[in-house]
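make a model of this:
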Amino acid sequence: MSYGDAASSAGAPRMPRKGFKLVLLGDASVGKSSILMRFLHNKFSEEIETTVGAAFNTKTIESRGRQVKFEIWDTAGQERFRSLAPMYYRGASAAVVVYDQTNAVTFERAQEWVRQVMSTSTNPNIVIALAANKADMEDKRQVPWEKAEAFAQQEGLFLLDTSAMSGKNVLRLFEGVAELLPDEPFVPQQRGLQVTTNVGSTNGAGDGKPPSRRLCCQ
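Model prediction:
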């Protein structure tokens, strides 16, 4: 399943473009693919297909005077695909872990995902965001925001309250990750762990000073 490439708007100033691998992680039905569809096309569908294995998409956004090309792997959340996830995130520059705030079990699993990424990623500076999805169903919330906030602060995560249905904070989620990325994409030494495409560069550059690696609770 692929939603296609969505590039930055025509006529915008051209800046250096770098490809950063980003992986979406989380249990089944938490809304990973819906978040991605909202980010790529600003659309929402109740009939979205279940991801099998992983789906690949790209989108380029502007951040800190540069064009950041996200190379996004949307991974399946079913248990039978769980063992495949490290193949996608080990060489990633960023990971977005999603949970359904109306389902406490998915938050517990999200914590496991975060710790797994931190302990096994080949990138010691991987940017990790935590998306508390389905904010439009706040009346059914099972995970107190304070609990998510405490975990994010403890682990140094970029935390946002999101809704793929309404679009709340979805763009900000990816913009926040882009702001935290270093100037250069992570390149793993191990062969076969990185999936990238060749991208050109044009005149202009950032200030060479990456921001803090992570921040919490926007």
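
drop to CA atoms for contacts and neighbour counts, all remaining ones
Will do.

state which helix of this structure is the longest.
Longest helix in the chain, counting residues (DSSP state H): helix 104-120.

contacts for that helix, please.
For helix 104-120, contacts defined as C-alpha atoms under 8 Å, 6 or more residues apart in numbering pick out 25-27, 30, 86, 89-90, 97-101, 124, 128, 142-143.

which ones among those map onto helices?
Short answer: the contacts of helix 104-120 in helices (DSSP H) are 86, 89.

now for the contacts of helix 104-120: which two are most distant?
Farthest apart among the contacts of helix 104-120 by C-alpha to C-alpha are 124 and 142. That separation is 32.3 Å.

which strands and helices sit next to the helix or strand where residue 21 lies?
In this structure, residue 21 sits in strand 17-25 according to DSSP states H and E. Judged by 3 or more C-alpha pairs under 8 Å, 6 or more residues apart in numbering; DSSP states H and E, strand 17-25 is in contact with strand 66-75, helix 85-89, strand 94-100.

the structure of the following sequence is requested for comparison with the preceding one:
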Amino acid sequence: MDKKINSFNYKLVILGDSSVGKSSLASRHINKRFNEFNEPTIGASFFSSSNLVNDKEIKLEIWDTAGQERYKSLAPMYYRGANVALVVFDITNKESFNNAFNWIRELKERTNNCLIYLAGNKCDRQNDRQVSIEDVNDTLKTYDINYLETSAKCDINIDKLFKRICLDLSNRNIDEEPKNPILVNNIPPTKKFKCCN
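Reported below is the predicted structural model:
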């Protein structure tokens, strides 16, 4: 008999300044590739991924938001109801780091029970680094969030980041999990119909 797999859907929103690599992180996770010439996201883009963790299927509904200032007012529409927020900054851009913590403060004030992760992207560019590990650690002391440095371009820590997110979601208390999980192996087979015979 096949083992039953419980399937859970979670909403993940990606926030951060323009050009920090939000879309590239999502694309690297979903498509396993990097596009050097991504156009800026307008409004938001949607991706989904399915990950098996601890005999649970963790389905991520990923909302990649635009980072330009003119779209900032739309962000609450995307992070409302989010289970996870991934805030991204560019380690070669100090302003994007400072703005990341504005996002974190906003999420802490306006969301309930949302797991927050911080990604310092472009870690392949250590020689251009403007944000030190000490800066990050000093600021993280104020917040209860996970931090990881990534490079979408060089595929550094992308899988590790998303596996960590899925593992944390999988380990959440049963009260926090979505109601009525979909039991994948309990779905009855569909009838096949022949056409034109």
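
fetch the TM-score of the aligned pair.
Here the superposed chains carry a TM-score of 0.85, computed using TM-score structural alignment, normalised by the length of structure 2; 180 aligned residues with a C-alpha RMSD of 2.0 Å.

the strand holding residue 21 of structure 1 maps to which residues in structure 2?
Here strand 17-25 of structure 1 aligns to structure 2 at residues 7-15, judged by TM-score structural alignment.

that stretch: average distance to aligned residues in structure 1?
Compared with structure 1 after the fit, stretch 7-15 of structure 2 shows a mean deviation of 0.3 Å (mean C-alpha distance after the TM-score superposition for structure 1).

ok, back up a step: need the next SSE after the strand holding residue 21 of structure 1, C-terminal direction.
Immediately after strand 17-25 of structure 1, counting by DSSP H and E, sits helix 32-41.

give the equivalent position in structure 2 for residue 49 of structure 1.
That one, residue 49 of structure 1, aligns with residue 39 by TM-score structural alignment.

so that match, which state does it fall into?
Three-state call for residue 39 of structure 2 (DSSP: H, G, I helix; E, B strand; the rest coil): coil.

residue 77 of structure 1 contacts residue 24, doesn't it?
No - using C-alpha atoms under 8 Å, residue 77 of structure 1 makes no contact with residue 24, being 9.6 Å away.

out of the contacts of helix 104-120 of structure 1, who's nearest residue 55 of structure 1?
Closest approach to residue 55 of structure 1 among these (C-alpha to C-alpha): residue 25, at 11.9 Å.

shouldn't that closest one be in contact with residue 35?
No - look at residue 25 of structure 1 against residue 35 with C-alpha under 8 Å: they stay out of range, at 11.6 Å.

who touches the alignment partner in structure 1 of residue 66 of structure 2 in this structure?
Matched by TM-score structural alignment, residue 66 of structure 2 corresponds to residue 76 in structure 1. Neighbour list for residue 76 of structure 1: 25, 27, 28, 50, 51, 52, 53, 54, 82 [criterion: C-alpha under 8 Å, 6+ apart].

can we see that at 10 Å?
Contacts here follow C-alpha atoms under 10 Å, 6 or more residues apart in numbering; on that basis residue 76 of structure 1 touches 24-29, 32-33, 50-55, 82, 84-85.

what sits against the residue most central in space within structure 1?
The centroid of structure 1 falls nearest to residue 96 when counting by C-alpha atoms, centre = their mean (3.3 Å). Residue 96 of structure 1 makes contacts with 22-26, 32, 74, 113-114, 127-131, 157-159, 173-174, 177, as judged by C-alpha under 10 Å, 6+ apart.

if we use 8 Å, what do you get?
Residue 96 of structure 1 makes contacts with 22, 23, 24, 25, 128, 129, 130, 131, as judged by C-alpha under 8 Å, 6+ apart.

with residue 22 of structure 2 instead?
By C-alpha under 8 Å, 6+ apart, the contact set of residue 22 of structure 2 is 14, 15, 16, 64, 65, 88.

looking at the residues you listed, state which has the most neighbours.
When neighbours are taken as other C-alpha atoms under 10 Å, the top entry among the contacts of residue 22 of structure 2 is residue 88 (31 neighbours).

where's the one in structure 1 that sits across from it in the alignment relative to residue 53 of structure 1, distance?
Alignment note (TM-score structural alignment): residue 88 of structure 2 maps to residue 98 of structure 1. Plainly put, residue 98 of structure 1 is 17 Å away from residue 53 of structure 1 if you go by C-alpha to C-alpha, to the nearest Å.

the strand holding residue 21 of structure 1 to helix 32-41, inter-axis angle?
Counting by axes from the mean of the first three to the mean of the last three C-alpha atoms, to 10 degrees, strand 17-25 of structure 1 lies at 150 degrees to helix 32-41.

give me the contact list for strand 17-25 of structure 1.
32, 66-77, 85, 88-89, 91-98, 113, 184-186, 194-197, 199-202.

how does it look with 7 Å?
Contact partners of strand 17-25 of structure 1, identified using C-alpha atoms under 7 Å, 6 or more residues apart in numbering, comprise 32, 66-75, 88-89, 92-98, 185, 196, 199-201.

same question, stretch 169-178 of structure 1
35, 39, 63, 68, 127, 160, 161, 162, 163, 164.

present the residues you listed as JSON lines; the columns should include neighbour count and distance to residue 106 of structure 1.
Output for those, formatted as JSON lines (neighbours: other C-alpha atoms under 10 Å; distance: C-alpha to C-alpha, whole Å):
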{"residue": "35", "neighbour count": "29", "distance to residue 106 of structure 1": "16"}
{"residue": "39", "neighbour count": "21", "distance to residue 106 of structure 1": "22"}
{"residue": "63", "neighbour count": "17", "distance to residue 106 of structure 1": "31"}
{"residue": "68", "neighbour count": "25", "distance to residue 106 of structure 1": "30"}
{"residue": "127", "neighbour count": "26", "distance to residue 106 of structure 1": "21"}
{"residue": "160", "neighbour count": "26", "distance to residue 106 of structure 1": "16"}
{"residue": "161", "neighbour count": "20", "distance to residue 106 of structure 1": "15"}
{"residue": "162", "neighbour count": "27", "distance to residue 106 of structure 1": "15"}
{"residue": "163", "neighbour count": "22", "distance to residue 106 of structure 1": "16"}
{"residue": "164", "neighbour count": "25", "distance to residue 106 of structure 1": "16"}
